[in-house]
Each structure stands twice: as C-alpha cells, then as structure tokens.
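Peer 1: Here's a sequence, model it:
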Amino acid sequence: MPSTLPIADPAPRDGLLPSHSAAASAGADFGVYLHVPFCRVRCGYCDFNTYTATELRGARQADYAEQAATEVRFASDVLERSGVPARQAATVFFGGGTPTLLPSTDLGLMLRSVRDTFGLADGAEVTTEANPDSVDARYLDELAAAGFTRLSFGMQSAVPHVLRTLERTHDPERVPQVVRWAKDAGLQVSLDLIYGTPGESLADWAASVDAALECEPDHLSAYALIVEDGTKLARQIRKGELSQPDDDLQADMYELVDDRLAAAGFRWYEVSNWARDEAHRSRHNLAYWLGQDWWGVGPGAHSHVGGVRWWNVKHPAAYAQRVLAGESPAAGRETLDAATRQFEDILLRVRIRDGLPASSLSAAGRSAVAGLIADGLVDAKAALRGSVELTRTGRLLADAVVRRLVA
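Peer 2: This next block holds a predicted model:
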C-alpha cells in the first residue's frame, strides 16, 4: 500500500456508491482488507503507509481496533444503502505495517467485527501478516482460536548482511521456530522473500531460498526489490552509499527461485507467488488480480466495489476523526470506465498462471499474440486453447507483454 495517494474525484462524506455499483457487483466475491499502520521501526526500502510510535501525533494504537471495527459497521451500512447485494466475506486479510504489534485480542476484535457484520463464508481464508520477532507460540495459538487460518511471515532474507541493508530487525534463525509454532497452531504458513538487495549475491539469494524451503511453508512469495522515491534506500543509492539493484542479477535470482521451488513441488500461480497446491494459493490476493470486490479498512486503505475504487485518508489521527464522526474516511475515489477496467483486467490477469482469455482482448491485442509467441513470451499451446499464458521469460517481461497487448 504505497504512502502516496492518487489524485481523483472527491469522495462523499456519506460514502454512498453510485447506482450502477449494485449491478456491477452481482456475482463478484467479497473480501475485507484491514490495514494496521503501525511498525516498531521503519525499514529503509518501505513506501507503505506506516507509522512508528513517534509519528502518531495524537492517535493511539490502543484505540485502533475499535476504530477499525467502527469502519466495518459503516461499510455494511453504506453497501446496504447503496443497494449492493449482501455477501459474506470470502477472505479477510490483515496487512500493514505489522498487524501483530497489536495484542491478539485486538486482531480478534477486528475479525469478530467482520464476522458479526458480514458473516464469513464457509472455508473463509483469514490471513495476517507478521514479523518473525512480533509473535510467540501463545500469540499464534490465540490467533488460531480467534478464527485466523493463515500467517504470512516477512522473512525477506536468511542472510544477516542483507537483512541489515533492508533494516529488518529479526534474527533469521527465528524464522523456522515461528513457522513451526504456526503449524502447531493449525495455521497455513506463507513466507515473503525479497531479492536484489544492494550487496546481495546470487549465492546469498540461493541460501535464503534454501532456508525458506527448509521451513516447509505452504506458500512462498518472492518480490524483486523496487527502489521507491522518497525512501531512505533511494537516498542512500542517490548518495552512492548503496548500489542500484541490477536488473540482470534480479532476473537470474528469479530463475533460481523458480527452479528451486519447482524442484520442491511448488507451482507458480502468479508471477511472484508459488504454492504447494491450489488449496494453498492466497485467495485474497487472487481476488485482487481477478477484479473482485473488497472493502479496505484503515488509514490509506484502498477499496473496490462494483467498478468504483476509493482510498482512505492516510494519517491515523485523521482517520480516527472521520470514523468517530460517522463519516466516510475516504480521501478520494474514481469510477472506472470500460477502457480502464479492460486495461486493468489485462494488466492483472496476464500475471496469473491461469492466464487471460484471448477473447477479452481487442482485435489489435489478439493480433499481437502471434508476435509474443514468436518472441517466446507467451505459451503457444495455451494460445491455441484461447488463453494468453506467460512463459517464464514472459513472466520476467510481464509489463512489456501488457504494453503489446493493449497497444
């Protein structure tokens, strides 16, 4: 969740959605994202909307769970008054920040507000992100008892000098321990890795991938480090204190993780995500890539319902003021026209293994597929079935593929 919000139309204080949203939501799954914007320290590469204790300026972490629960109830009222069909939450995702900086009872309160307000669909996926040093066995047992089904740990690397460059505070030796605790609690486990950190070698990356696999997670994400403007990392690179990530090395790192995960029985299902089987895919993130509906709760959180997208005010104090006044915390919103929705559908769906139906492309886009096959970026057999599916080289150049499909 980037810290800079888009510029768009003003959002109404009552939060009501336009009349066409109700029809556009028909048949779409519904999810809830809860943003917990607190971190113990700010990592130098991070551009997310997060706040350390000294940056809260009038907001209090202890008050946050009830504020979020208030927005959940507000969301239900808005959707009902907007005529959007009532749906149970198929997925719930707690992101941040570090959600597990809050007591487990606070996360349980927020989840209970979703359950009591919307209901949870049978087999609902309920995930929270966590840092390895922010939980213990008892905390994880309490999350499982509250109804959580899945933990996503920010491992990032197993190599101490890489973690130091990223300004991650956990001991890499703690990761296997917290994974074991989570599994003992009956939770599915995902590990997040980052590759391409300045000073990270291919051997360093291989060591991190191997260490992650030794933990036997159910799911693994591997993201190329992106240097975001305004971050400490960007300033360090600009001053020459650290080197710019190398594109060719990052490509080698991607191929390495893809090979090793495939050998361990994982299948990629999105460019940066692998799972042991279909049951362990992140259904919440798949809902984003497939353009489903979700309500984002919390400062800076983004939502999408029935072709309307909006985002909340950024600072926790401003957020609390709006929510406690019974007003929408949205800072702005936009209604997606047909062209924008088609572009975003191509942009997102081409990244998943299941592919993009060729029938959803324009005539020019369908004509471009032959050239993409010739260049080794799109799978020829899948194209004969009417599906645009990326080869591994295509995954490395996914943005270029999208540009050709929408040209």
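Peer 1: Please make it C-alpha for all contacts and neighbour counts, starting now.
Peer 2: Will do.
Peer 1: Check which helices and strands the longest strand seen in the chain sits against.
Peer 2: Longest strand in the chain, counting residues (DSSP state E): strand 120-130. Packing contacts for strand 120-130, counted by 3 or more CA pairs under 8 Å, 6 or more residues apart in numbering; DSSP states H and E, involve strand 89-96, strand 150-156.
Peer 1: Proceed likewise with the subsequent sequence, for comparison:
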Amino acid sequence: MPSILPVADPAPADGALPASAAEGAAERDFGVYLHVPFCRVRCGYCDFNTYTADELRGARRQDFAGQAGLEVALAARVLADAGLPARPASTVFFGGGTPTLLPSADLAAMLAAVRDVVGLAADAEVTTEANPDSVTPRSLDELAAAGFTRVSFGMQSAVPHVLATLDRTHDPARVPDAVAWARAAGLNVSLDLIYGTPGESLADWRRSLDAVLALTPDHVSAYALIVEQGTALARRIRSGLLPAPDDDLQADQYDLADELLAAAGYGWYEVSNWARDERHRSRHNLAYWTGQDWWGVGPGAHSHLGGVRWWNVKHPAAYAQRITAGLSPAAGRETLDEPTRALERVLLESRLVSGLPVTRLQTGGRRAVAGLIADGLIEGPAAVHGRVVLTRPGRLLADAVVRRLTD
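Peer 2: As a prediction, this is how the structure comes out:
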C-alpha cells in the first residue's frame, strides 16, 4: 500500500456505489482487508502508509479498533444500498504496519465486527501480519481463540547485517520461537523474505532460505527489494552510502529461491509466492490477483467492487475524524472501463501458476505467444492447452512478457 494515493474522481461522502458494482457480484468472492497503520519504527525501505507513535498527531492507537468497526458497519450499509447480494467474507487480512502492535483484544474486536456485521464464511481464512518481536505465546493463543487461522511473519532475512541495512529491529533468533508459538496455537505460518538488499551476497541469501526451510512453514513469500523514492534507503543509495540493488544478482537469488523451495516440496503459485500445497496458498491474495471483491478498512486502505476502486484518506487523524462523523473515509475513486479491466487481468493472471487463458488476449497478444515460447518465457505444453504459464525465466521477466502480450 504505497504512501502516495492516486489522483482520480472524488468519492461521495456517504460512500454510495454505482449500480455497476453489483453486476456479477454473486459470482465473485468477498473479502475484507484491515489496514493497521502503526509501526514501532519505520524501516528504511518501506513506502507503506504507516506511522510511528510520534507521527500520529491527533490519532490514538487505542481508538483504532472502534473506528475500524464503524467502517465495517458503513461497508455493510453501502453494500446493501447498492443492491449487492449478502456475501460473508471468505477471507479477512490484517495488514500494515504491524497489526500485532495492537492488543490481541483489539484485533479480536475488529474481527468480531466483520463476523457480526458482514458475516464470515464457515471456512474463512483469517490472517494477520506480524513482526517476530511483536507476538508472544499468549497473544497468538488469543488470536487463534478469536478466529484467526494464519499468521504471516515479516522475517525478511536471517542475516544480521542484512536486517540492519533494512532497519529491521528484530533478532533473527526470535523467528524460530515465534513460528513454534504460532504452531502451538494452531495457526498456519507464512514467512516473508526480501532479496536484493545492498550488501547481501548470494551466500547470505542461501543462509536465509536454509533458515526458512528448517522451520518448515506452510507458505513462503520472497520479494525483490524495490527502492522506493522518498525512503531513507533511497537517500542512502543516492548519497553513495549504499550500492543500488544489482539486477543480475537479484535474478540469481530468485533462481536459488525457486530451486531450493521446489526441492523442499514448495510449489510456486504466484511469481513471488510458494506453498506446501494448494490448501496453504494465500486465498486472500489470490482474490486480489483474480479480480474478486474486497473492502479495505483503515487509513489509506484500497477497495475494489465490480470494477469500482477507491482508497481512504491516509492519515489516521483524518480517517478518525471522517469515520466518527459518519462519513465515508474514501479520498477518491475510479470506475474501470472494460479495456482497463482486461489489461489488469492479463497483468495479474499471467503471474499465476494457473496461467492466463489465451482467449483473454487480443489478436496481437495471441500472435506473440509463439515467440514467447521460442524465447523460453512461457510453457509450450500449457499454451497448446490454451493457457499462458510463465517459465522460471519468464517469471524473472514477467513485466516484459506482459508488454508483449498486450502490444
């Protein structure tokens, strides 16, 4: 969730949706994302909409759960008024920020608001992100008792000097404890990694991967470091204090991750994500990638319903002021036209192991398929059966593949 919001149309004060949002809704899943924008410290690479204690200026962490509950109630009213069918949430995801900086009781209260007002599917996936140093055995037990099913730990690296460059504050020795506590609570576990940090060697990256595999998580995410403008990391690179990430090294690191994870029985299902089996894929993220519906709760949170996309005001104080006044916190929105939606489907679905139906492509894109097979970027057998599926080299060049498919 970038800190800079897009420029688009104004959103109505009551949050009302156009009638088009209800078209085909019965065939789409519905999820809820809750953005908890609080962090203990700001990591130097992070461009997300997050706030440390001294940046809140007029907002209080202890009030946030109640404010989020007000937006959940607003969501239910808006959905009903727009004529959307009642759909219990199939997935709920608490992101941030560090949601587990809040007391477990606050997270439980927000989940209870979703359950009581919107409803939860019987098999709902309920995830919270967490830092390894922001949980205890007791807090994880409390989350599991409240209905959480999954925790995603921001491990990032097992190497101290890499964590220091990223301004991560946790001790890597804490990760095995956090994973063990989550498992004891009955939660599924995902571990998030970042590769390509300045100064991180291929040997350092292997060390992190080995540490992950030793913990046998259910799910692994590995993201290439992106240097976002305006961050402390970008300033350090621009001033020459750190080298910029090396594209060739990042490619080698991705290859190593896929090789080791595959050998350990983890299958890729999205370019940056691997799971032990289909049951442990992130259903919430798959909903994003396959164009389902979701409501984003909280400062800066983004929502999407039937081709209507909107985003909330960024600062927690502005969010609190609007939601407590009974107003929608939306700052702006856009209604996607059909060509834009089709382009997004190509962009997102081509990143999945299930692939993109060739029938989704325009004539030029279909003609590009043969060349992409010849270049080793998409799988020939899958294409014969009508789907575009990236090879490992194709995953490294996913954006270039999409450009050729959409020219």
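Peer 1: Need the TM-score from the superposition.
Peer 2: The TM-score (TM-score structural alignment, normalised by the length of the first structure) is 1.00; 407 aligned residues with a CA RMSD of 0.5 Å.
Peer 1: coming back round to it: as CSV, the helices and strands packed on strand 120-130 of the first structure with mean neighbour count and distance to Trp294 of the first structure would be great.
Peer 2: Listed next are these as CSV, based on neighbours: other CA atoms under 10 Å; distance: least, CA to CA, whole Å:
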stretch, mean neighbour count, distance to Trp294 of the first structure
strand 89-96, 24, 9
strand 150-156, 24, 19
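Peer 1: Neighbours of the nearest residue to Trp181 of the first structure once chain neighbours are set aside, how many?
Peer 2: Closest residue to Trp181 of the first structure apart from its sequence neighbours, by CA to CA, 6 or more residues apart in numbering: Ala137 at 5.2 Å. When neighbours are defined as other CA atoms under 10 Å, Ala137 of the first structure has 16 of them.
Peer 1: and if you look at Ala383 of the second structure?
Peer 2: Neighbour tally, Ala383 of the second structure, other CA under 10 Å: 18.
Peer 1: in what helix or strand does it lie?
Peer 2: Per DSSP states H and E, Ala383 of the second structure falls inside helix 380-384.
Peer 1: Ok, Tyr223 of the first structure next?
Peer 2: strand 219-224.
Peer 1: once aligned to the second structure, how far is that strand on average?
Peer 2: Compared with the second structure after fitting, strand 219-224 of the first structure has a mean deviation of 0.2 Å; criterion: mean CA distance after the TM-score superposition for the first structure.
Peer 1: can you pull the buried residues of the helix or strand just after that strand?
Peer 2: Using DSSP H and E, the next helix or strand after strand 219-224 of the first structure towards the C-terminus is helix 232-238. Buried positions in helix 232-238 of the first structure, judged by neighbour count with 16 or more other CA atoms under 10 Å: 232-235.
Peer 1: Mean per-residue distance, helix 232-238 of the first structure versus the second structure.
Peer 2: Mean for helix 232-238 of the first structure is 0.3 Å (mean CA distance after the TM-score superposition for the first structure).
Peer 1: Going by neighbour count, which residues of the following helix or strand past that helix are buried?
Peer 2: Using DSSP H and E, the next helix or strand after helix 232-238 of the first structure towards the C-terminus is helix 247-263. Of the residues in helix 247-263 of the first structure, 250-251, 253-254, 256-258, 261 count as buried by neighbour count, 16+ other CA under 10 Å.
Peer 1: Can you give the contact residues for helix 247-263 of the first structure?
Peer 2: 195-196, 202, 205-206, 209, 213, 222, 224, 267-268, 274, 396 (CA atoms under 8 Å, 6 or more residues apart in numbering).
Peer 1: Name the nearest of the residues you listed relative to Arg403 of the first structure.
Peer 2: Leu396 (13.8 Å; CA to CA).
Peer 1: Could you pull up the residues touching the closest one?
Peer 2: 251, 254.
Peer 1: Look up how far Val353 of the second structure lies from the counterpart of it in the second structure.
Peer 2: Using TM-score structural alignment as the criterion, Leu396 of the first structure maps onto Leu396 of the second structure. Distance, Leu396 of the second structure to Val353 of the second structure, by CA to CA, to the nearest Å: 14 Å.
Peer 1: about what we covered before: now do the strand holding Tyr223 of the first structure: distance to the chain's middle.
Peer 2: Averaging C-alpha positions (CA atoms, centre = their mean, to the nearest Å) puts strand 219-224 of the first structure 11 Å from its chain's average.
Peer 1: Neighbours of the residue lying closest to Ala24 of the first structure once chain neighbours are set aside, how many?
Peer 2: In space, and not counting its chain neighbours, Ala24 of the first structure is closest to Gly306: 4.5 Å by CA to CA, 6+ apart. Number of residues near Gly306 of the first structure (other CA under 10 Å) recorded here: 23.
Peer 1: surely Gly119 of the second structure meets Pro88?
Peer 2: Yes - Gly119 of the second structure lies in contact with Pro88 (CA atoms under 8 Å); the separation is 4.4 Å.
Peer 1: Spit out the contact partners of Pro18 of the second structure.
Peer 2: Here Pro18 of the second structure is in contact with Ala82 (CA under 8 Å, 6+ apart).
Peer 1: Is whatever residue of the first structure lines up with it in a helix, a strand, or coil?
Peer 2: By TM-score structural alignment, Pro18 of the second structure lines up with Pro18 in the first structure. Look at Pro18 of the first structure: counting by DSSP: H, G, I helix; E, B strand; the rest coil, its state is coil.
Peer 1: where's Pro18 of the first structure relative to Leu347 of the first structure, distance?
Peer 2: Taking CA to CA as the measure, Pro18 of the first structure falls 25 Å from Leu347 of the first structure.
Peer 1: for Gly96 of the first structure, same thing?
Peer 2: 24 Å.
Peer 1: Next: Trp294 of the first structure.
Peer 2: 18 Å.
Peer 1: Looking at those two, which is more packed in?
Peer 2: Trp294 (25 against 19).
Peer 1: which SSE is the more buried one in?
Peer 2: Taking DSSP H and E as the definition, Trp294 of the first structure sits inside strand 293-297.
Peer 1: Give me the distance from that strand to the chain's centre.
Peer 2: For strand 293-297 of the first structure - counting by CA atoms, centre = their mean - the centre lies 12 Å from the chain centre.
Peer 1: and it, how far from the second structure on average?
Peer 2: When the second structure is overlaid, strand 293-297 of the first structure sits 0.1 Å from its aligned residues on average, using mean CA distance after the TM-score superposition for the first structure.
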